[in-house]
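Chemist: sequence-free structure coming up:
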């Protein structure tokens, strides 16, 4: 795994690693080096996981080598990975990738050396389809895996389309909710706000390419929304914070707040009637799963994986496309039915609990044991 900062896509493999440790299995991780140790990685090390790190930025010589001699570059990287894997007897490898745009050069030797491995893919969409030159390597990488795990049916179908073939070794698993146990079970839930108007909460990294926060601002800039008591709070950090703040200033939207990163998810939902996430592409957003568990309806786009868990008009609202026009139409329906949002949120909580396992990380760990350990 390569990471710049810890994100939702790391939650699944991290939780599975903890469960594998609890079974007495030897677990090791090879991740990109962050500027400082994340609490999650420190947590793994405390459990006995051997954590190793790789610099996130290549040296100038390696970057030049990648451009001028890609085969030699791949050989050098494969040598590094072989060295790490060589410290284990009969290793089994789980590769977690944010998308198939990641660099798989270091992993080419896995199937060549008959090292069994599984792949977790967190996001896929035409917006992030790989170029033609990468297809052969990706196809080999996926076809030779023991399993390819997707976090949504939408993503599995999307990858099969750009490969032009069915992946018979693929299956869909759930992303986990990072909530305290009492909130996951429904034993307790945040208070629904009694304030008038409509308060929107958008919990996502500030990345308009994926999450589409700019569409919220463009929608709220319409005259009819300026005349209504509607507010939006953006939670999270990312590469487009300043860009979105500039857009809000330019559009003269004075009822948007950038609240930054927060770890108390239940507390933030006490301030909002409705979740909104107009993603251009998605895996399976943890923020929507968590909002549903906490009794909030969500407005999401129908063209990505969020639509697999949000039922239009029952547990939330679907915008037909990631456009301001479609978002305006869906938000209008939410406004008209704002008195029903608590009831819809209650339905969302029941729905998500009935559909997903109590502990998706434990489920993944069990599948990995079935796939790898039981075969030896």
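Modeler: Yes, it's here. On a predicted model such as this, the values are computed, not experimentally measured, just so you know. Residues are numbered from 1 along each chain as shown.

Chemist: contacts, neighbours, all on C-alpha from now
Modeler: Noted.

Chemist: for the stretch 201-350 of the chain, what spans make up the helices?
Modeler: Assigned by DSSP state H, counting those that start in this stretch, the stretch 201-350 of the chain shows helices spanning 208-211, 213-220, 223-226, 241-250, 265-269, 286-293, 324-336, 341-355.

Chemist: got those as TSV, with distance to residue 26 and mean neighbour count columns?
Modeler: Shown next, in TSV, are the helices of the stretch 201-350 of the chain (distance: least, Cα to Cα, whole Å; neighbours: other Cα atoms under 10 Å):
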stretch	distance to residue 26	mean neighbour count
helix 208-211	36	18
helix 213-220	42	22
helix 223-226	56	13
helix 241-250	40	15
helix 265-269	33	19
helix 286-293	28	24
helix 324-336	48	18
helix 341-355	32	19
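
Chemist: ok, and here's another one to check against it:
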């Protein structure tokens, strides 16, 4: 298949480092950035573990001219001997490719690439922070910030996807203000603008069983503890008790699935709260939903919220981290305090009982995403920042 991207002019060489454990917003952003760089004529290289996952397969299927180096040793677990092997693997690639710019995402790859790029004297050393990596104030986050301080001394510059994360890192004394920059993530708006198609029974539980007029609520994301799907199940249990036409679906995959299956079983509503697993065609997913929720402990610039807004599906989210930079509660969505399932239930109840309540909100959501979170604008800004700041 030929690539849909045509280079404009020849430019310099950029290496992207990204780890894919489960498909998520960061994975999609890596692919979109690779497209944007190729469109600028930049020689683009990927170091990842993602040969057989969504990222590697999508690069291959689109014929994107990205040179790839894959290693199965790149994963989330911290094993000292394995990390040394990965470090040598990265150094070997850097010495061979001689990049002008390196951009890493993910805590472990940021650390390894920061050291490798310093040893190999790569002119432009960058790390992109899409989430803090641990709950605010936690011991783990303090250790991550300590690592970032060390990398900043090695010349790493930071890009954050929310002003909240930037402020937190500045408060943590990570680096000088001119060495950390905010560029929000963006999504391809047009893909989600027309959500006419519905899910089939193969990809969504109870699609055939849902009666006409059913109100469908979804939560999209990786099934991991920090996403707080347990709050979503509490919300759905309360709503199912009140409204016989309400259905809920968890959309995503991850290690927390067995625990969440037990919670659904305990709710007593296994016929109305289900798990769709991983769904590749997200515009089609939003085409089947009337409302979405994102309960989470910490977040940067969540793609699921932006996608829901672009599709005109009202969204409610926990007011944590940078969420307030996306949602203005009562205008283009709803924000609730972290863990306030009762407050969330009251808001969703109001939506269910008054369908017209969200009509203007849906349009406001579409408008704000189009103005502020269009992928073409954001990725151009990110690519230009990388290419224009390639000296440490």
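Modeler: Thanks, I have it. Fair warning: this is a prediction, and the values are worked out from it, not measured in the lab.

Chemist: so for residue 371 of structure 1, which of the helices of the stretch 201-350 of structure 1 sits nearest?
Modeler: helix 341-355 (23.7 Å; Cα to Cα).

Chemist: hang on, the earlier thing: so for residue 127 of structure 1, which of the helices of the stretch 201-350 of structure 1 sits nearest?
Modeler: Evaluated over the helices of the stretch 201-350 of structure 1, closeness to residue 127 of structure 1 peaks at helix 208-211, with 8.6 Å, by Cα to Cα.

Chemist: which strands or helices does the closest one pack on?
Modeler: For helix 208-211 of structure 1, there is no helix or strand it packs on, judged by 3 or more Cα pairs under 8 Å, 6 or more residues apart in numbering; DSSP states H and E.

Chemist: before we move on, back to that, out of the helices of the stretch 201-350 of structure 1, which is closest to residue 94 of structure 1?
Modeler: The closest of those to residue 94 of structure 1 is helix 286-293. By Cα to Cα, the value is 20.9 Å.

Chemist: tell me how far that closest one lies from the chain's centre.
Modeler: 12 Å (Cα atoms, centre = their mean, to the nearest Å).

Chemist: on that earlier part again, now the helices of the stretch 201-350 of structure 1 as JSON lines including distance to residue 76 of structure 1?
Modeler: Listed next are the helices of the stretch 201-350 of structure 1 as JSON lines, based on distance: least, Cα to Cα, whole Å:
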{"stretch": "helix 208-211", "distance to residue 76 of structure 1": "32"}
{"stretch": "helix 213-220", "distance to residue 76 of structure 1": "40"}
{"stretch": "helix 223-226", "distance to residue 76 of structure 1": "56"}
{"stretch": "helix 241-250", "distance to residue 76 of structure 1": "37"}
{"stretch": "helix 265-269", "distance to residue 76 of structure 1": "43"}
{"stretch": "helix 286-293", "distance to residue 76 of structure 1": "36"}
{"stretch": "helix 324-336", "distance to residue 76 of structure 1": "47"}
{"stretch": "helix 341-355", "distance to residue 76 of structure 1": "45"}
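
Chemist: let me see the contact set for the residue nearest to residue 162 of structure 1 when sequence neighbours are not counted.
Modeler: Leaving out its chain neighbours, the residue that sits closest to residue 162 of structure 1 by Cα to Cα, 6 or more residues apart in numbering is residue 129, at 7.3 Å. Counting by Cα atoms under 8 Å, 6 or more residues apart in numbering, residue 129 of structure 1 touches 100, 101, 162.

Chemist: among the residues you listed, who's most crowded?
Modeler: residue 100 (19 neighbours; other Cα atoms under 10 Å).

Chemist: that one contacts residue 131, doesn't it?
Modeler: No. Taking contacts as Cα atoms under 8 Å, residue 100 of structure 1 lies outside contact range of residue 131: 10.2 Å.

Chemist: and the residue positioned nearest the centre of structure 2, what does it touch?
Modeler: Most central in structure 2 under Cα atoms, centre = their mean is residue 25, positioned 2.5 Å from the mean C-alpha point. Counting by Cα under 8 Å, 6+ apart, residue 25 of structure 2 makes contact with 302, 303, 304.

Chemist: nearest to residue 253 of structure 2, out of the residues you listed: which one, please.
Modeler: The closest of the contacts of residue 25 of structure 2 to residue 253 of structure 2 turns out to be residue 304 (Cα to Cα; 14.1 Å).

Chemist: where in structure 1 does stretch 252-261 of structure 2 align, residue-wise?
Modeler: With TM-score structural alignment applied, stretch 252-261 of structure 2 matches the range 236-245 in structure 1.

Chemist: and residue 237 of structure 2, what's its match in structure 1?
Modeler: In structure 1, the residue matched to residue 237 of structure 2 (TM-score structural alignment) is residue 221.

Chemist: I figured that match hits residue 251, correct?
Modeler: Yes. Taking Cα under 8 Å as the definition, residue 221 of structure 1 is a contact partner of residue 251 at 6.1 Å.

Chemist: okay, these two: which has more neighbours?
Modeler: Each of residue 221 of structure 1 and residue 251 has its neighbours counted (other Cα under 10 Å); residue 221 has more, 18 against 14.

Chemist: how far away is that one from residue 196 of structure 1?
Modeler: 20 Å (Cα to Cα, to the nearest Å).

Chemist: need the strands for structure 2, in chain order.
Modeler: Applying DSSP state E to structure 2 gives strands spanning 13-18, 43-48, 66-70, 101-105, 124-129, 157-160, 180-182, 215-220, 246-251, 273-277, 291-294, 315-318, 334-336.

Chemist: redo these as CSV? Include distance to residue 34 of structure 2 and mean neighbour count.
Modeler: Formatted as CSV, the strands of structure 2 follow (distance: least, Cα to Cα, whole Å; neighbours: other Cα under 10 Å):
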stretch, distance to residue 34 of structure 2, mean neighbour count
strand 13-18, 8, 23
strand 43-48, 7, 23
strand 66-70, 7, 16
strand 101-105, 11, 25
strand 124-129, 14, 26
strand 157-160, 16, 25
strand 180-182, 19, 19
strand 215-220, 24, 23
strand 246-251, 26, 24
strand 273-277, 27, 22
strand 291-294, 28, 24
strand 315-318, 29, 24
strand 334-336, 33, 21
